[in-house]
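K.L.:
Structure of the sequence below:
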Amino acid sequence: MTFSIVGYDPKEKEWGIAVQSKFLGVGAVVPFAKAGVGAVATQSYANTAYGPQALELMAEGKSAQEALELITREDKDKEMRQVGLIDAHGNAATFTGTYCYDWAGGVTGEHFAAQGNILVSEETVRAMAKTFTETEGSLAHRLVSTLYAGQLAGGDSRGQQSAALLVVKEAGGYGGYNDRYIDLRVDDHPEPIKELIRIYGLQQLYFAKSKPDNVAAIEGKVKEELIANLRRLDYLKGEKEDEEDLFKALTAYIHTENFEEREQERGKIDLEVLEFMKKQR
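P.N.:
Below you'll find the predicted structure:
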């Protein structure tokens, strides 16, 4: 009752998983990942021990296929399981037990493994493989695009309920203190993949680094719009303001709205922050 993809970006050194299921809070069960080691998706009567076990084995230098063979070897219920793995070098492996409900299966390709069970048809997995291979952009973007393509191709035959996206990279977490670069969950929603894509967009807005081309000096029209909107949102008081008032008001806004990752040197602003501000009510 789940379909997922595990993937790797060799340029950015990122590992990740995207998953959707007719199951409450799938993000709490399926995805496991560790920067520099790999990623695991365990599903279909999921054995959640597979995640930590496979990561430990891959951290010791085992390939994805070797780790897969070892974690399933002693599991008496392995024929009810499904799992996909990607190792530190981007090698992929997937396994579908013979007792998984139709349609069930998986496919591997360069730097990815896609798998699913209780699907409408194998077209879901085929569409996922094609989309991951042909889509450009960040790993997270490719993963959620792949998940969406899988849903359009049929998806889970029982319907939709939850979805999750987990991407890890060294020091990629908030403040650089851990590897949890992107960790988003939609636990219960009528269209969880669309909702996951929406909150992924918010995550990028709040936490992605500013693009140099989007950083502008606070002058001319930019300054006029900034003053008008800071006043409209009650960050800037009164009819007159000096540069110090404007700086303090903008700083207060940025910190209140959690835009610290997009904060610029004094006298400049990320235009994406300004656009967000203009749309606020």
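
K.L.:
hey, let's count contacts and neighbours off CA atoms from now on
P.N.:
Will do.

K.L.:
Can you give me the buried ones in the helix or strand containing residue 67?
P.N.:
Using DSSP states H and E, residue 67 falls within helix 64-73. Neighbour counts using 16 or more other C-alpha atoms under 10 Å place 64, 65, 67, 68, 71, 72 of helix 64-73 among the buried residues.

K.L.:
Residue 94 and residue 83 touch, don't they?
P.N.:
Yes: when contacts are counted by C-alpha atoms under 8 Å, residue 94 is listed as touching residue 83 (5.7 Å).

K.L.:
Those two: which has the busier surroundings?
P.N.:
Neighbour count, other C-alpha atoms under 10 Å: between residue 94 and residue 83, residue 83 has more, with 30 against 24.

K.L.:
quick check, the more buried one in a helix?
P.N.:
No: read with DSSP: H, G, I helix; E, B strand; the rest coil, residue 83 is strand and lies in no helix.

K.L.:
one more to put side by side:
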Amino acid sequence: MTFSIAAHQDGRFGIAVSSSSPAVAARVVHLRDSVGAVASQNITDPRLGAVLLDRLASGAGPQAALDSVVGGEPSAEYRQLTVVDATGAAATFSGGFTLGVHGEATGPHCAAAGNLLADPGVPAAMCEAFGSAAGELEERLLAALTAGLAAGGEAGPVYSAGLSTVSANGWRDTDLRVDWQEDPVDALRGLLKVWLPQRDDYVRRGLDPAASPGYGVPGDDR
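P.N.:
From the prediction side, this is the model:
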């Protein structure tokens, strides 16, 4: 019921995801500054995201991190996981009870996976699109998500989507969600169009409020 891509670019990490389930990004997306990106999906256990990031932080590579977590997880066969680290290395895991038609793929600095898909090639299409897209990490993630949808996406309609990134600032500098709406990927595209030109201003407000630009709204007389 989900397809997603995790990726790395210039020290930043991000994930884009869509699903027929509501609020998918709240459960799937796991990011940590300077460490990596993890997507935990299918019959989802969000706790696995933090565990895998801890493994990466301790020095394990993506495949070693997956092997250690899956090997000690009694419910691993119900889980689908993707991992990308700070070198751009990537790994995936789909348990034996992954739902419906499913698939996974890795590429330079990215990993994608999906379940209950219309076509098992959806994750490969996402990695290919990420690799060929230009621009900011957010733009490349959205291009990958769009390509996944074009390649068939889920077997049924999707209703939620999300896109999040971290950039070693201490918080998610992009964190956009469409929790329940028809055509959520297109709605996500509209949100990103509004957000991306303002992203760096909001980061500056957090890091250096005295130098930050004004809000440009009534009552802001700076």
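
K.L.:
Mutual contacts of residue 94 and residue 83 of structure 1, please.
P.N.:
Applying C-alpha atoms under 8 Å, 6 or more residues apart in numbering, one finds that residue 94 of structure 1 and residue 83 are jointly contacted by residue 115.

K.L.:
what residues are up against whichever residue in structure 1 pairs up with residue 82 of structure 2?
P.N.:
Structural alignment (TM-score structural alignment) places residue 82 of structure 2 against residue 84 in structure 1. By C-alpha under 8 Å, 6+ apart, the contact list for residue 84 of structure 1 reads 5, 6, 40, 41, 42, 92, 93, 94, 95, 113, 114, 115.

K.L.:
out of everything not next to it in sequence, what's closest to residue 158 of structure 2?
P.N.:
Closest residue in space to residue 158 of structure 2, ignoring its immediate chain neighbours: residue 20 at 4.0 Å, by C-alpha to C-alpha, 6 or more residues apart in numbering.

K.L.:
ok, the aligned partner of the one you found in structure 1 - how many residues close by?
P.N.:
In structure 1, the residue matched to residue 20 of structure 2 (TM-score structural alignment) is residue 22. Residue 22 of structure 1 has 21 neighbours, counted by other C-alpha under 10 Å.

K.L.:
my guess is residue 22 of structure 1 contacts residue 160, does it?
P.N.:
Yes: contact criterion C-alpha under 8 Å: residue 22 of structure 1 and residue 160 qualify, at 4.8 Å.

K.L.:
could you pull out the strands for structure 1?
P.N.:
2-9, 14-21, 31-34, 38-43, 82-87, 92-96, 105-109, 112-117, 162-168, 180-186, 215-217, 268-270 (DSSP state E).

K.L.:
Translate residue 168 of structure 1 into the numbering of structure 2.
P.N.:
Aligned by TM-score structural alignment, residue 168 of structure 1 pairs with residue 166 of structure 2.

K.L.:
Which part of structure 2 matches the longest helix seen in structure 1?
P.N.:
Using DSSP state H, we find that the single longest helix of structure 1 is helix 192-207. Helix 192-207 of structure 1 lines up with residues 184-199 of structure 2 when matched by TM-score structural alignment.

K.L.:
Any chance you could list what contacts the matching stretch?
P.N.:
Residues contacting stretch 184-199 of structure 2 (C-alpha under 8 Å, 6+ apart): 18, 138, 142, 145-146, 158-163, 173-174, 176-178.

K.L.:
Pull the most distant pair out of the residues you listed.
P.N.:
158 and 173 (25.3 Å; C-alpha to C-alpha).

K.L.:
Looking at those two, which is more packed in?
P.N.:
More crowded of residue 158 of structure 2 and residue 173, by other C-alpha under 10 Å: residue 158, with 23 against 17.

K.L.:
do you know how far that one is from residue 75 of structure 2?
P.N.:
26 Å (C-alpha to C-alpha, to the nearest Å).

K.L.:
Next, format the buried residues of helix 64-73 of structure 1 as a markdown table and append distance to residue 255 of structure 1.
P.N.:
Putting the buried residues of helix 64-73 of structure 1 into a markdown table (distance: C-alpha to C-alpha, whole Å) gives the following:
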| residue | distance to residue 255 of structure 1 |
| --- | --- |
| 64 | 42 |
| 65 | 46 |
| 67 | 44 |
| 68 | 45 |
| 71 | 46 |
| 72 | 48 |
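
K.L.:
What is the nearest of those residues to residue 56 of structure 1?
P.N.:
residue 67 (8.9 Å).

K.L.:
And that closest one, what's its match in structure 2?
P.N.:
Residue 67 of structure 1 maps onto residue 65 in structure 2, by TM-score structural alignment.

K.L.:
Which helix in structure 2 has the most residues?
P.N.:
Under DSSP H, structure 2 gives helix 137-150 as its longest helix.

K.L.:
Distance from the chain centre to that helix, please.
P.N.:
Here helix 137-150 of structure 2 is found 10 Å from its chain centre; the criterion is C-alpha atoms, centre = their mean, to the nearest Å.

K.L.:
Mind giving me the packing neighbours of that helix?
P.N.:
strand 2-9, strand 12-19, helix 122-132, strand 160-166, helix 184-195 (3 or more C-alpha pairs under 8 Å, 6 or more residues apart in numbering; DSSP states H and E).
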